Structures are given as C-alpha cells and as structure tokens.
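> sequence and predicted structure, then a few things I'm wondering about:
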Amino acid sequence: MVFLSWTRPSPEEQKACINKSGSFNYDNKFRGATEKPAPLLKQDKELGKDGFYVNYARVLVGSGLETFEKGKDALQNWRHFGLNWSFVDPKTPIQSGSKFCVCVKEVFPWLMMPLQVVYVSENKNLKKGVASFSFGSGTLQGHLLAGEERFSIALDENNQVWYEILSFSKPAHLLSYFGYPYVLLRQKYFAHHSGSAVRKHLSA
C-alpha cells in the first residue's frame, strides 16, 4: 500500500491517507526509543539486529532564550517542513496520538506518508540556562519506511540554540528496499534543507 497523488495533496487526500493507514508498522519494543540521546541510540544493538539505520543531524540556529522560544514555535507550527517539496499540514497538533501525513514530492508524483506522534517532551531549567522541546513520531502502515523520528530544539549551557533530527529507519516496502541508498541520501538532503528553513524562520 502506497499513497500517491499526482498533484499537491489536498487536506481531503491527506485525511483519507491517515484513515487508511492503520497502526504502527514497527515493533512496540522500539516505541519512544528516539527519546534517548543520539550517542546512546547509535549504540543500541537491538536496533542494528533488526536492520534499523540511525540518522542524526544537528544544526546551530542561534543563541539565547528568545531564539529558543521562537524555535519551539517553529516546530509546533511545522516550520521545519516549510519546503517546496515537502510539507505537513501546519494545523496538525503536536500532541501524543496525533496522526498526520508527511507529503513529499518525488520527481512526478507526491508521496503521502502517514505517521503518529508518539511523545512530546519539554524541559526547562533556567537556573542552569538550559531548555529543550522535542517530539517523536512513529511510522504507520502505508509508510515506505518503518521507524521513528524526533525533532528537537534545545538551549544549551553555552546559550547556544540547536535544532536536531534523530531517527531510526529501515525499508517497509519494495520501493524503499530497492532504493534505500537513495532514501538515505534524501534523509540527509531533508536535514540540510529543514535546518535552513528553521534558521530562516528564526531570522525573519
């Protein structure tokens, strides 16, 4: 099952995709694994045994609490998907259990890939000058990949603000199985452009 559209997917098409998607397509024992710090996730031997590949990107997007708050707002409004070739309905609420579609243009057709928010996490310790906001989403039936992805924005002890993408994935369809090297390249391509989109939003 693959969800395709020859034109930019409408809200109705995205809703239909979500309604047909069903449940998560990866093992429950890995649900929420992206809450771990990136180094620990990369060392997770169970993920490797199950054929998952860990992808990680970290981009410096500014400094200060105000920038962090703007970055948090950017994630909550899906600004990190503000691309010509990839988007998420900005009205999608960032809350556990919320289902949505990532719409991606690949050459001629658009792909609609269903996911569900697994967790939302926010921490602030302004006495130490640190704060973070993140959410993780898991793939549903009908997604070309199986796995989970976390987006986060964090203010560190040096007053720097970082945007991070952390995911683990493996092919869940013949299309992605045969084209997985291309998929991995596209993940890196997305990370680069998503980081640029966040920086652009913060400097606006």
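Sure, I can see it.
> every contact and neighbour count from this point should use C-alpha atoms.
Will do.
> shouldn't His173 be in contact with Leu144?
Yes: if you go by CA atoms under 8 Å, His173 and Leu144 touch, sitting 5.3 Å apart.
> second structure for comparison follows:
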Amino acid sequence: MSHGPFWIRRPRPTRLAQLLDEQRSASLSYPEVGATAGHLPSGYHTVWEALVLGRGQGVFERAAEGIRAWTPQRGAGIDLVPPRPELAAGESLLLSFRSFPFHVTAACRVVYVVNEPDRYGFGYGTLPLHPEAGEEAFIVERDGEGEVRFTIIAFSRPHVLLSRLGAPVARRVQASVTRRYLEGLAEAVKPP
C-alpha cells in the first residue's frame, strides 16, 4: 500500500529502493526547472541562506568535496538512497528522514551541476513522491578576495494534502533542515 511521502515507521531498504525505482521515470513535480540558478518564481515559499565557510583554496576544495559527498544532507540527518548518488544532471535519489511523528521519503532529481574554478554545486528538483513541489540548490563560491560562501537557494510549495494542512510546521522543518545543511558543511570544511 502506498503511503505517499509520509510513513509511521521508516520503510525497509528494499521498499525504499522500490520507491526510488518507481520515481526514476516520473516527471518533476513543478514547471520552473532550473530556476534556483536564476530568478526564483513567484507563488512559492523561498529560501536564500548563506554562510561564510572561511577563506582560500583549501576551504573551497573541502567545501566542493563536501557537496560531492552529500555532506549537507548527511549533516542534517538525512539518509540517501542510493547511499552515494552520482552528482550528475538526471540522477534520481530518495531523501529519507524522521520528522516527528512521521518518517518522510522525498524523491528528487538533480537538475543541474555547477563546476567552475570558483563555484561548485548543484540543484535538485522534486519528484511526485515528495511532500513539497519545487527546487533546492547547494552552491559554494569563492570570491575575488578568497572568501568562501555556502549558499542554499530554494523555492517550494506544498505538494500533498498533509503538507498543505501542516504548512506552518513544514516551514519550520525546512528552516531547521536548512540550518543543519549549513552547519554540516561548515563542520566538514574545518581544517584537519
């Protein structure tokens, strides 16, 4: 029986793999694909949060490696299916996490990757098995002075009834997860 994105207990690994397989051929659940790389669309809740990680090439390289290793998501307590998704446009994945009283499964697809000398990151968009519809980007940039900044940009709106009914709670959860994303990468880039 399908539970949508909300479960009372964490689905078994085989069920998570099956859910992901079902989502691989699905279309994204919103039309503004790639908008986190430019102008955010109207009609959505938006997030634009940034944190200075430090300065220099070493910090930038560690931050880019952290993005490649999905460190922000792992630092926020999110499990990934598959455990190490390829960071490539078109790659589908499942985010799995606890948000009391539910266990949430959220299917996403990488919609773009940025790989430039002073800028690295990606954006992923929601698939039908996700409580929200929208997109989120994770970008690290090094400016001309060497300062390295990690920015999270997102736009979303409720996609399923429970998300609409619990919209204020969903926004608090999103704010908490965004903070944990930032903190997770900040911790990972500290010098050894």
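That came in fine, so what should we check first? Small disclaimer: the values here were computed from a predicted structure and weren't measured.
> just to revisit the earlier point, neighbour-wise, which of His173 and Leu144 of structure 1 wins?
The neighbour comparison of His173 of structure 1 against Leu144 (other CA atoms under 10 Å) goes to Leu144, with 25 against 16.
> residue in structure 2 matching the more buried one?
Structural alignment (TM-score structural alignment) places Leu144 of structure 1 against Pro131 in structure 2.
> now swap in Met113 of structure 1 and tell me
In structure 2, Met113 of structure 1 lands on Ala106 (TM-score structural alignment).
> how much space between that match and Ala133 of structure 2?
Ala106 of structure 2 is 10 Å from Ala133 of structure 2, where distance means CA to CA, to the nearest Å.
> show me where structure 1 has its helices.
11-21, 38-42, 45-49, 65-76, 174-178, 180-203 (DSSP state H).
> mutual contacts of Ala106 and Ala133 of structure 2, please.
Common neighbours of Ala106 of structure 2 and Ala133, using CA atoms under 8 Å, 6 or more residues apart in numbering, are Thr126, Leu127.
> centroid residue for structure 2?
Geometric centre of structure 2, nearest residue: Glu136, 5.5 Å, by CA atoms, centre = their mean.
> if we can go back for a sec, in contact with the match of Leu144 of structure 1: list those residues for me.
With contact set as CA under 8 Å, 6+ apart, Pro131 of structure 2 has these partners: Pro5, Phe6, Ala106, Pro158, His159, Val160, Leu162, Ser163.
> now structure 1: which of the residues you listed match?
Counting by both residues aligned by TM-score structural alignment, their matches' CA atoms under 8 Å, the contacts of Pro131 of structure 2 that remain in contact in structure 1 are Ala106, Pro158, His159, Val160, Leu162, Ser163.
> and which of those residues is nearest Thr151 of structure 2?
Thr151 of structure 2 lies nearest to Ala106 out of those, by CA to CA, at 21.3 Å.
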